[in-house]
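Trainee: Structural data only, the sequence is not supplied:
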């Protein structure tokens, strides 16, 4: 998929990144939206999101990717983080089995707060660390299949499959919307007639406002 111009798009899809601290969520975000990778893994506190407009099958989709930015350490992720999300990447580190074991708990939290039709991909990040792998690919793939999730191994460090993972999630979301499998309201994947402005809910959430809708 190619970079589209950021001001013309048919859909805005909110995608959240979830998973344990240190698995590389922030670097997946910066690799996909800015093609950057930060070697110093400082943890920022407070929700962040970045956007990128991609073209899939001649449709311009503005992906708004949200990152927990360190809050997962404090179990402080609020329902505002999940509100309106139509996709999620549940990330673990292939070299740290504990981060994979917590996937079940993250899934439960996701389904407690998010739309039941949300598209979820299990992502084994840091595939460049294959020599110290502790999570076998087949085991993770089987788990994903059992739970009805998509699956991909990525490396934010060397860019492997990052583009593909996000594109597949966005394509799956668009298919659900296009097939009317979900009503527009429930998955909130509406065609915005105007760009996200200062009055948009997303920016209010960013300011830490958590009014229930």
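Mentor: Received the coordinates, thanks. All figures in this text were calculated on a predicted structure; none of them were measured in a lab.
Trainee: Only C-alpha atoms from now on, for both contacts and neighbour counts.
Mentor: Noted.
Trainee: Show me the strands in the chain, by range?
Mentor: Counting by DSSP state E, the segments of the chain that form strands are 2-3, 11-18, 48-56, 59-67, 85-93, 119-125, 150-153.
Trainee: between those, which one is nearest to residue 141?
Mentor: strand 150-153 (6.2 Å; C-alpha to C-alpha).
Trainee: Quick check: which of the strands of the chain is nearest to residue 171?
Mentor: strand 48-56 (7.0 Å).
Trainee: For this protein, give the helix that spans the most residues.
Mentor: Using DSSP state H to define each element, the chain has its longest helix at helix 162-178.
Trainee: next, the one to line up against it:
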């Protein structure tokens, strides 16, 4: 899931990684931010995060990646997406694609699940780096495009409201009393 904050010079995109225990969330974070992999990683307790500055579309973006402690099965992602903002973008990463012999979920199953639930999907390997950069570049592009679209929509709504106000002013009818009031006669 992702969230955007805009400052004058830099966009900050927040990514939250959720998933089962020991699926490689921390090593995905390490691979993307530090180009590193740790075989002896300790389980995350609570939440940890790293920030990486990336350049996209001529802008510097601060990618804040939050690493959460292991969750139940990936079905939980749907529940969290449903409770997230309506514009949340979710990508499922099928990590450890380098371990084909111990695969628990087929690529086809992951793709179908993502398609049925309107999610993005990529298979990755934090160990050898497969698709790690691609995953974050895709998410950054998706969030950036959604952010730009939202700004354009808000600008368009503002312009439409201004146009409505102008139309109301054009059609405003001012009634003037063209007849002079009759003078009342006074009797002494």
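Mentor: Thanks, I have it. Since we're looking at a predicted model, the values are computed, not measured.
Trainee: what range in structure 2 matches the longest helix of structure 1?
Mentor: With TM-score structural alignment applied, helix 162-178 of structure 1 matches the range 132-148 in structure 2.
Trainee: Show me what counts as buried in that stretch.
Mentor: Neighbour-count burial for stretch 132-148 of structure 2 flags 132, 133, 135, 136, 139, 140, 142, 143, 144, 146, 147 (criterion: 16 or more other C-alpha atoms under 10 Å).
Trainee: Could you do stretch 119-139 of structure 1 as well?
Mentor: Buried, per 16+ other C-alpha under 10 Å, within stretch 119-139 of structure 1: 119, 120, 121, 122, 123, 124, 125, 126, 127, 128, 133, 135.
Trainee: Can you report how many residues lie near the closest residue to residue 206 of structure 1 other than its chain neighbours?
Mentor: Among residues not flanking residue 206 of structure 1 along the chain, residue 47 sits closest, at 6.8 Å (C-alpha to C-alpha, 6 or more residues apart in numbering). Residue 47 of structure 1: 17 surrounding residues under other C-alpha atoms under 10 Å.
Trainee: of the buried residues of stretch 132-148 of structure 2, closest to residue 158 of structure 2?
Mentor: Nearest member of these to residue 158 of structure 2, counting by C-alpha to C-alpha, is residue 147, at 16.6 Å.
Trainee: Quick one: residues contacting the closest one.
Mentor: residue 4 (C-alpha atoms under 8 Å, 6 or more residues apart in numbering).
Trainee: same check, this time on residue 17 of structure 2
Mentor: 1, 25, 65, 66, 67, 68 are the contacts of residue 17 of structure 2 under C-alpha under 8 Å, 6+ apart.
Trainee: Show me the two of those that sit farthest apart.
Mentor: 1 and 25 (13.7 Å).
Trainee: would you turn the strands of structure 1 into JSON lines with distance to residue 31 of structure 1?
Mentor: Shown next, in JSON lines, are the strands of structure 1 (distance: least, C-alpha to C-alpha, whole Å):
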{"stretch": "strand 2-3", "distance to residue 31 of structure 1": "13"}
{"stretch": "strand 11-18", "distance to residue 31 of structure 1": "13"}
{"stretch": "strand 48-56", "distance to residue 31 of structure 1": "11"}
{"stretch": "strand 59-67", "distance to residue 31 of structure 1": "12"}
{"stretch": "strand 85-93", "distance to residue 31 of structure 1": "14"}
{"stretch": "strand 119-125", "distance to residue 31 of structure 1": "12"}
{"stretch": "strand 150-153", "distance to residue 31 of structure 1": "15"}
